[in-house]
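# Give me a 3D structure for the following:
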Amino acid sequence: MEILHSQILREIGGLSRCVQSISDLKFKEINLQKGQFTFLTRICENAGINQIDLSNLLKVDKTTTTKAVQKLIEAGYINKKKDDIDKRMWRLYPKKKALDIYPFIIEEENKHIQICFHNFSSEEKEFVYKLVKKMRENIENHWKEIKNS
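A predicted model of the protein is given here:
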C-alpha cells in the first residue's frame, strides 16, 4: 500500500471545508445558495469580468460557473452585458443588491481569518501566507497543464 507523504493538503482541505460550510450556513440568511458567495465576491471585486476568467480565477469548470452565474442573475445580484468590442463575450457586473451585501460577506471572511490566525504572530501569519501562496502557485501550474491537455 502507498503511504501518504504529508497531511498538509488534508489539513488545508479540512480548513477549506469548515470555512465553506460555516459560510454557506451564514449566507443562507441573505438567500445565497451553497458556494455562491465566492462567485459574488469575485464579481464585485472584478466588475466586468467574463465567465472564462471567473472560472480560471476560482479554479472551477465552466459549467459550475455558468450555473452559479445564472442563479445570481435570477436572484438579482448580478447582470450580464455584452462586451462592447467582442459581441460574443459577456461581462458580469454586480448590481446594487450585491454591492449592499458585499461588506457583510467580507466581514464574515475577516472573522474566519481572525479565528484561523488566533494566537499567531504577525510573522507567523506572513510566513503561512507565503508558504500557502507558493504551494498554490506550484499546483496551479500543474492544474493549467492538466486543464489544457
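# Every contact and neighbour count from this point should use C-alpha atoms.
OK.
# which residues sit against the helix or strand encompassing Gln114?
If you go by DSSP states H and E, Gln114 is part of helix 96-116. By Cα atoms under 8 Å, 6 or more residues apart in numbering, the list of residues contacting helix 96-116 from outside reads 19, 23, 27, 30, 37, 40-41, 44, 76-78.
# Quick one, which of those residues are buried?
For these, a burial check counting by 16 or more other Cα atoms under 10 Å picks out 19, 23, 27, 37, 40-41, 44, 77-78.
# Switch these over to JSON lines; also include secondary structure and distance to Leu99.
What follows is the buried ones among the contacts of helix 96-116, written out as JSON lines (DSSP: H, G, I helix; E, B strand; the rest coil; distance: Cα to Cα, whole Å):
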{"residue": "Val19", "secondary structure": "helix", "distance to Leu99": "22"}
{"residue": "Ser23", "secondary structure": "helix", "distance to Leu99": "18"}
{"residue": "Phe27", "secondary structure": "helix", "distance to Leu99": "15"}
{"residue": "Phe37", "secondary structure": "helix", "distance to Leu99": "12"}
{"residue": "Leu40", "secondary structure": "helix", "distance to Leu99": "9"}
{"residue": "Thr41", "secondary structure": "helix", "distance to Leu99": "9"}
{"residue": "Cys44", "secondary structure": "helix", "distance to Leu99": "7"}
{"residue": "Tyr77", "secondary structure": "coil", "distance to Leu99": "8"}
{"residue": "Ile78", "secondary structure": "strand", "distance to Leu99": "9"}
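# now the other sequence, so there's something to compare against:
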Amino acid sequence: MTTDTAQAPECMIFLLSKAYQKGHGLVKKRLLPFGLTNMQYVILETLWMQDGLTAVELSMILAIDKATLSGVLERMAEGGWIEKQNDDRDRRAIRVFLTARANRMKESLQKERQAANDELLSMFTIEEKVLLRRLLKDMA
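Below is the predicted model:
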C-alpha cells in the first residue's frame, strides 16, 4: 500500500496539528523555568479570570476529563500554585483558589505567553493576525 505524501501538507488537519505543535513547543519552553506545563498555565489563566471555580466547572470550561484534571490540580497544589478547598454549600465539590505565589507570578507568566504568541505570529501582518484569530475562534 502506498500513500501520497505530497498530499499530506495540503490537509487542513495536518497543518493545524503542525501549527499546534509549534505553538505548544514555544509556550512549553517559556514555562519550563517556572516548573509549569502548558495545561497548568491554562488553568492559572482561567482562575485569574474567575478564582474559586469548582473542579467540575474547570473541567467543563477547559474540556478536560475529570480524572486528568484531578491529577493536574494535585500537582499544582503540591507546587504551591493553587489551593483546593471543600465547597461550603456542597461538601462533595472542590473549589480551586489561586495562591499568593500564582498571583505574584501572573504578570511574568502572561509576558512569557505573550512572547510565545508574538514569536509564533511574527511572520503575519496585523490584518492576518486578526483574521487568523477570527477563523480559529469560529472553528473552535
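# on that earlier part again, what range in the second structure does the helix holding Gln114 of the first structure sit on?
Mapped onto the second structure using TM-score structural alignment, helix 96-116 of the first structure spans residues 100-120.
# Same question for stretch 67-86 of the first structure.
Counting by TM-score structural alignment, stretch 67-86 of the first structure falls onto residues 71-90 of the second structure.
# ends of the matching stretch, how far apart?
With Cα to Cα, to the nearest Å as the measure, the first residue of stretch 71-90 of the second structure is 21 Å from its last.
# How about that stretch, which residues are buried there?
Going by neighbour count (16+ other Cα under 10 Å), the buried part of stretch 71-90 of the second structure is 72-73, 76-77, 81-84.
# next one: the match of helix 96-116 of the first structure to chain centre, how far?
Computed by Cα atoms, centre = their mean, to the nearest Å, the chain-centroid distance of stretch 100-120 of the second structure equals 12 Å.
# now do stretch 125-144 of the first structure
On Cα atoms, centre = their mean, the centre of stretch 125-144 of the first structure falls 15 Å from the chain's centre.
# what residues does that stretch touch?
Contacts of stretch 125-144 of the first structure (Cα under 8 Å, 6+ apart): Phe117.
# can you do 10 Å?
Stretch 125-144 of the first structure is contacted by residues 9, 12, 56, 59, 116-121, 123-124, 145-149 when judged by Cα atoms under 10 Å, 6 or more residues apart in numbering.
# just stretch 18-28 of the first structure next, same as before
Stretch 18-28 of the first structure is contacted from outside by 12-15, 17, 31-38, 101, 104-105, 108-109, 112-113, 116, using Cα under 10 Å, 6+ apart.
# For the second structure, which segments count as helices?
12-31, 38-49, 55-62, 66-78, 100-120, 126-139 (DSSP state H).
# check contacts around Phe97 of the second structure.
By Cα under 10 Å, 6+ apart, Phe97 of the second structure lies in contact with 44, 47-48, 50-54, 77, 81-85.
# whoops, Ile12 of the first structure was the one
18, 132.
# What distance do you get for it to Ser6 of the first structure?
Relative to Ser6 of the first structure, Ile12 of the first structure is positioned 11 Å away (Cα to Cα).
# list the residues that contact both of the two?
With Cα under 10 Å, 6+ apart, Ile12 of the first structure and Ser6 have no common neighbours.
# Just want the most central residue of the first structure.
In the first structure, the centroid-proximal residue (Cα atoms, centre = their mean) is Thr38; its distance is 3.8 Å.
# Looking at the second structure, name the residue matched to that residue.
By TM-score structural alignment, Thr38 of the first structure lines up with Val42 in the second structure.
# how near is that match to Ile61 of the second structure?
Val42 of the second structure is 11 Å from Ile61 of the second structure, by Cα to Cα.
# likewise Gly80 of the second structure?
Using Cα to Cα, Gly80 of the second structure is found at 22 Å from Ile61 of the second structure.
# Leu36 of the second structure too?
20 Å.
# again with Tyr41 of the second structure
The spacing between Tyr41 of the second structure and Ile61 of the second structure, counted by Cα to Cα, is 14 Å.
# again with Leu131 of the second structure
If you go by Cα to Cα, the gap between Leu131 of the second structure and Ile61 of the second structure works out to 24 Å.
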